[in-house]
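J.: only geometry, no sequence info:
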């Protein structure tokens, strides 16, 4: 099913988008790993999925479980091997996204996890405070965690936009970092303090890659939704 979807989507996507990868950008061609990108547009998953495809691997995503309940879309997600994730406290049915991801890891898959969990709320589209999913998965499974940044998707589909702007053709630049060294976080129990510290290391790595792509300095303080308390309705 994934190959079928790719054959339908990628030719059209290539008419709208060209990729520019930094010379250092590469992915492991064998074995499992977790790819952790920045997130600022609703179309980012397509952009990142196509980028991973161009770099020689098949992408798998951890997506909101509610999407799997949508007719047709849910079937496509399941058939193409994507991973449903329940929001905290939303499921009592024993759904275990870590276990589901573990199955893909055993099959040596590339699992894409957005560490911010949602679109960044930073006004200038810099990465905001990360959530624990990507790091916890890496610490509990022991597989490589690779930061990645991309820039240019907002020209195709701005944040919170309802439609894309396919023409003229857009350029998306991508920079893939080295796998993070998380060995110092594995010396004891994987508690909340350890996960929080490791998540900040990940977000710093993603931000550093984005700084290079944008040619700008990131803000000195990372956007923290819990401090700013911006409601969804407050934007309109």
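T.: Sure thing, it's come through. Being a predicted model, the structure only gives us computed values, none of them experimental. Numbers count the residues shown, from 1 in each chain.

J.: switch to C-alpha atoms for all contacts and neighbour counts from now on
T.: Noted.

J.: distance of residue 17 from residue 99?
T.: Residue 17 sits 35 Å away from residue 99, taking Cα to Cα, to the nearest Å as the criterion.

J.: over to residue 86?
T.: Using Cα to Cα, we find residue 86 at a distance of 13 Å from residue 99.

J.: does residue 148 belong to a helix, a strand or coil?
T.: With DSSP: H, G, I helix; E, B strand; the rest coil as the basis, residue 148 sits in strand.

J.: alongside the first one, take a look at this:
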């Protein structure tokens, strides 16, 4: 009971500090990318930003199946129900870059840092623009970079049901000849549900579990049978939503 009562002022204080911490890390990213071309350093800034956020709100992250990641470039696909999906994955799944809705790139400092870091700007209402971004990113995957995309397209109300998949991430993987690595995120919606603005309200600690599932090779599929590719990935993820 005492810890629950203490969680309220803790969450409020952490929420106030969050934009300050984010602005500081964004400035670090901008400076690092302007002065140096050092991906490991940029990754360390991402880890610092996201792990401190988890610590501030009392969020623990458990990763299961990290050994399922293939070597080289690939694309994570994950169920999306909370901003804390992003923080947990970026903190503990190694070097990769998200695809983020293009509106976030308009935020001063933070948006500039996202562009400098190589985050993919996704204009969800402009299909051709999205596929142009994916096309440009194909060379980055071939060079060994990794990305993370939500096939559901947007945040869901909870992590109990897997929403229908959009075609984009699967076409991207097929054209880039990149494996897809499904990630099932559990517990993030409890930390910060869609429509809520103060994480871990009434909870002193919470745990987010990231289930990294076996990779699905895109080489067996063409854009014509892309629905079969989607179904193969979905079959791996669905048992976690029964």
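T.: Happy to help now that I have it. Source: prediction; values computed, not measured.

J.: returning to that earlier point: more crowded one of residue 17 and residue 99 of the first structure?
T.: Shown here are residue 17 of the first structure and residue 99; by other Cα atoms under 10 Å, residue 17 has more neighbours (21 against 13).

J.: quick one, what contacts the more buried one?
T.: Residues in contact with residue 17 of the first structure (Cα atoms under 8 Å, 6 or more residues apart in numbering) are 166, 169-172.

J.: the biggest helix by length in the first structure: which residues count as buried?
T.: Counting residues, the longest helix found in the first structure (DSSP state H) is helix 192-214. Residues of helix 192-214 of the first structure classed as buried by neighbour count (16 or more other Cα atoms under 10 Å): 194-196, 198-210, 213.

J.: tell me the helices in the first structure, going along the chain?
T.: Ranges of helices in the first structure, per DSSP H, are 2-16, 44-54, 73-79, 97-106, 133-141, 153-156, 192-214, 225-228.

J.: looking at those helices, which is closest to residue 37 of the first structure?
T.: If you check each of the helices of the first structure against residue 37 of the first structure by Cα to Cα, helix 192-214 wins as the nearest, at 7.0 Å.

J.: and the closest one, how far out from the chain middle?
T.: Chain-centre distance of helix 192-214 of the first structure: 13 Å, with Cα atoms, centre = their mean, to the nearest Å.

J.: tell me what it is packed against?
T.: helix 133-141, strand 145-151, strand 170-176 (3 or more Cα pairs under 8 Å, 6 or more residues apart in numbering; DSSP states H and E).

J.: and the angle for the first one with helix 97-106?
T.: This means helix 133-141 of the first structure. If you take axes from the mean of the first three to the mean of the last three Cα atoms, to 10 degrees, helix 133-141 of the first structure sits at 70 degrees to helix 97-106.

J.: show me what helix 133-141 of the first structure is packed against.
T.: strand 33-37, strand 145-151, helix 192-214.

J.: what range in the second structure matches it?
T.: Across the second structure, the stretch matching helix 133-141 of the first structure (TM-score structural alignment) is residues 168-176.

J.: quick check: the matching stretch compared with the first structure, mean distance?
T.: Mean deviation of stretch 168-176 of the second structure relative to the first structure after superposition (mean Cα distance after the TM-score superposition for the first structure): 1.1 Å.

J.: gap between the residue at minimal distance from the centre of the first structure and residue 65 of the first structure?
T.: The centre of the first structure sits closest to residue 114, judged by Cα atoms, centre = their mean, with a distance of 3.1 Å. Using Cα to Cα, we find residue 114 of the first structure at a distance of 15 Å from residue 65 of the first structure.

J.: turn the helices of the first structure into JSON lines, including distance to residue 24 of the first structure.
T.: Output for those, formatted as JSON lines (distance: least, Cα to Cα, whole Å):
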{"stretch": "helix 2-16", "distance to residue 24 of the first structure": "22"}
{"stretch": "helix 44-54", "distance to residue 24 of the first structure": "14"}
{"stretch": "helix 73-79", "distance to residue 24 of the first structure": "31"}
{"stretch": "helix 97-106", "distance to residue 24 of the first structure": "24"}
{"stretch": "helix 133-141", "distance to residue 24 of the first structure": "22"}
{"stretch": "helix 153-156", "distance to residue 24 of the first structure": "20"}
{"stretch": "helix 192-214", "distance to residue 24 of the first structure": "11"}
{"stretch": "helix 225-228", "distance to residue 24 of the first structure": "33"}
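
J.: of those helices, which is nearest residue 28 of the first structure?
T.: Closest approach to residue 28 of the first structure among the helices of the first structure is made by helix 44-54 (10.7 Å; Cα to Cα).

J.: does anything pack onto the closest one? Which helices or strands?
T.: strand 59-64.

J.: would you mind giving the residues in the second structure matched to the strand it packs on?
T.: Aligned by TM-score structural alignment, strand 59-64 of the first structure falls on residues 96-101 of the second structure.

J.: other residues contacting that stretch?
T.: Residues from elsewhere that reach stretch 96-101 of the second structure (Cα under 8 Å, 6+ apart): 90, 117-124, 145-149.

J.: any idea which of those residues is closest to residue 212 of the second structure?
T.: Comparing the contacts of stretch 96-101 of the second structure against residue 212 of the second structure with Cα to Cα picks out residue 148 as the nearest, at 12.3 Å.

J.: and the gap between residue 27 of the second structure and residue 62 of the second structure?
T.: According to Cα to Cα, residue 27 of the second structure stands 29 Å off from residue 62 of the second structure.

J.: if we can go back for a sec, next step: the contacts of stretch 96-101 of the second structure restricted to strands.
T.: Under the assignment DSSP state E, the contacts of stretch 96-101 of the second structure contribute 120-122, 146-149 to strands.

J.: now for those, which pair is the farthest apart?
T.: Longest span within these, Cα to Cα: 122 and 146, 16.1 Å.

J.: of these two, who's got more company?
T.: Ranked by neighbour count (other Cα under 10 Å), residue 122 of the second structure and residue 146 place residue 122 first, with 24 against 20.

J.: so who does the aligned residue in the first structure for that one touch?
T.: Residue pairing (TM-score structural alignment): residue 122 of the second structure is matched to residue 85 of the first structure. Residue 85 of the first structure makes contacts with 62-65, 95-97, as judged by Cα under 8 Å, 6+ apart.
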